[in-house]
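Enquirer: just coords:
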């Protein structure tokens, strides 16, 4: 019984710590650890989505962005889960994941396996750099979650 309580307490503390680190990026110009900085030389898009209760971060995505023939391209750099799990893409162990950009109202990012869709409600390309804008996550795994994104390094 004591062991179960200790493990549960440690898990709750770890989740709280992760949430606090991610939320710190909402109030300060410095991103949370593991998040690509908004002042980096490489243009990026960072999106984080919140659970239904308490507005704690549930999952975050970082993309490197580029423009090829005026169409924006988004390559996933990492994915951070609420439990602290982080998956880095583009390395030898995990191949790059290029998401599809669908222009529209709102624009969408669609994962390569078509399982996740990110709705970019306030996305204006380079004009939205540095400011948070509303976004929505649509997936079977994460359900429908509200969140925010911001562009950096543009």
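Expert: Yep, it's here. Since the model is a prediction, treat every value here as computed from it, not as a measurement.

Enquirer: rest of the way, CA atoms for contacts and neighbours
Expert: OK.

Enquirer: For the chain, which segments are assigned as helices?
Expert: Remark: helices assigned in the chain by DSSP state H are 2-27.

Enquirer: all strands of it, in order?
Expert: 44-50, 57-68, 71-81, 86-88, 97-102, 108-110, 116-120, 133-139, 143-152 (DSSP state E).

Enquirer: Tabulate these (JSON lines), appending mean neighbour count and distance to residue 22.
Expert: Output for the strands of the chain, formatted as JSON lines (neighbours: other CA atoms under 10 Å; distance: least, CA to CA, whole Å):
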{"stretch": "strand 44-50", "mean neighbour count": "25", "distance to residue 22": "8"}
{"stretch": "strand 57-68", "mean neighbour count": "20", "distance to residue 22": "7"}
{"stretch": "strand 71-81", "mean neighbour count": "19", "distance to residue 22": "10"}
{"stretch": "strand 86-88", "mean neighbour count": "15", "distance to residue 22": "13"}
{"stretch": "strand 97-102", "mean neighbour count": "18", "distance to residue 22": "23"}
{"stretch": "strand 108-110", "mean neighbour count": "20", "distance to residue 22": "22"}
{"stretch": "strand 116-120", "mean neighbour count": "22", "distance to residue 22": "19"}
{"stretch": "strand 133-139", "mean neighbour count": "19", "distance to residue 22": "16"}
{"stretch": "strand 143-152", "mean neighbour count": "21", "distance to residue 22": "12"}
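
Enquirer: then this one, side by side with the first:
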């Protein structure tokens, strides 16, 4: 007679544990799922940036690196704000949002896109820059400067075309 009672007791305990797990699962499930609108918003508003590093002549070490925030507007040249600069000698500069030097965008005599420091002493030639490209990829770059001389390097261009695409969506008649 002990066995039937213990079986029913085990069955009741098992049912109670299962019910408790079901309540806990249902109560916490909505909190563990990410909200789709936040992901959608992140996809629609990528942050354009340009990060450049320039090497010594043997390409064994980095001489200087620049980090730029890029602003792209339809019908206007891109705007490059210097966020940071780091040199191999340990010197570094970090600029806050209101104090960032704006580098001028233009095309050089050979038709290559360039950005020039506000004082005109440093110029970065951006071979293969694509203002309409989506995503992140590397492009070849050249640094022309009296301080650093002529150095080769590369820049990572990120989300330029994505920013233009989101601006087009915002200004289209369907979006209004």
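Expert: Noted; the coordinates are in hand. None of these values were measured; they are calculated from a predicted model.

Enquirer: picking that back up, can you tell me which of the strands of structure 1 is nearest to residue 27 of structure 1?
Expert: strand 143-152 (12.6 Å; CA to CA).

Enquirer: quick one: the aligned partner of residue 114 of structure 1 in structure 2 from residue 104 of structure 2, how far?
Expert: In structure 2, the residue matched to residue 114 of structure 1 (TM-score structural alignment) is residue 120. In this view, residue 120 of structure 2 and residue 104 of structure 2 are 9 Å apart by CA to CA, to the nearest Å.

Enquirer: report the longest helix in structure 2, please.
Expert: Under DSSP H, structure 2 gives helix 2-32 as its longest helix.

Enquirer: Now the element after it, going C-ward?
Expert: helix 36-44 (DSSP states H and E).

Enquirer: starting at the chain centroid, how far to that next one?
Expert: Taking the mean of its C-alpha atoms, helix 36-44 of structure 2 sits 15 Å from the chain's own mean (CA atoms, centre = their mean, to the nearest Å).

Enquirer: So which bits of it are buried?
Expert: In terms of neighbour count (16 or more other CA atoms under 10 Å), helix 36-44 of structure 2 has no buried residues at all.

Enquirer: In contact with the residue nearest the centre of structure 2, which residues are there?
Expert: Closest to where the C-alpha atoms of structure 2 average out (CA atoms, centre = their mean) is residue 47, at 5.5 Å. The contact partners of residue 47 of structure 2, by CA atoms under 8 Å, 6 or more residues apart in numbering, come to 70, 158, 159, 160, 163.

Enquirer: mind checking how far the alignment partner in structure 1 of it is from residue 136 of structure 1?
Expert: Mapped onto structure 1 by TM-score structural alignment, residue 47 of structure 2 lines up with residue 42. With the distance defined as CA to CA, residue 42 of structure 1 ends up 24 Å from residue 136 of structure 1.

Enquirer: Would you agree residue 152 of structure 1 is in contact with residue 47?
Expert: No: applying CA atoms under 8 Å as the test, residue 152 of structure 1 and residue 47 come out as separate, 11.2 Å apart.

Enquirer: In a markdown table, list the strands of structure 1 along with distance to residue 27 of structure 1.
Expert: Below are the strands of structure 1 laid out as a markdown table (distance: least, CA to CA, whole Å):
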| stretch | distance to residue 27 of structure 1 |
| --- | --- |
| strand 44-50 | 14 |
| strand 57-68 | 14 |
| strand 71-81 | 19 |
| strand 86-88 | 22 |
| strand 97-102 | 28 |
| strand 108-110 | 25 |
| strand 116-120 | 20 |
| strand 133-139 | 14 |
| strand 143-152 | 13 |
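
Enquirer: Compare those strands and report which one is nearest to residue 3 of structure 1.
Expert: Proximity to residue 3 of structure 1 (CA to CA) singles out strand 71-81 among these, at 25.0 Å.

Enquirer: The closest one corresponds to what range in structure 2?
Expert: Aligned using TM-score structural alignment, strand 71-81 of structure 1 spans residues 77-87 in structure 2.

Enquirer: Identify the residues contacting the matching stretch?
Expert: When contacts are defined by CA under 8 Å, 6+ apart, stretch 77-87 of structure 2 is touched by residues 62-72, 92-97, 100-105, 115.

Enquirer: What of stretch 113-123 of structure 2?
Expert: 80, 101-108, 124-127, 129, 143-147.

Enquirer: ok, now with 7 Å
Expert: With CA atoms under 7 Å, 6 or more residues apart in numbering as the test, stretch 113-123 of structure 2 has contacts from 101-108, 124-127, 129, 143-146.

Enquirer: how far away is residue 65 of structure 2 from residue 24 of structure 2?
Expert: Taken as CA to CA, the span from residue 65 of structure 2 to residue 24 of structure 2 is 51 Å.

Enquirer: Right, I'll call it a day here.
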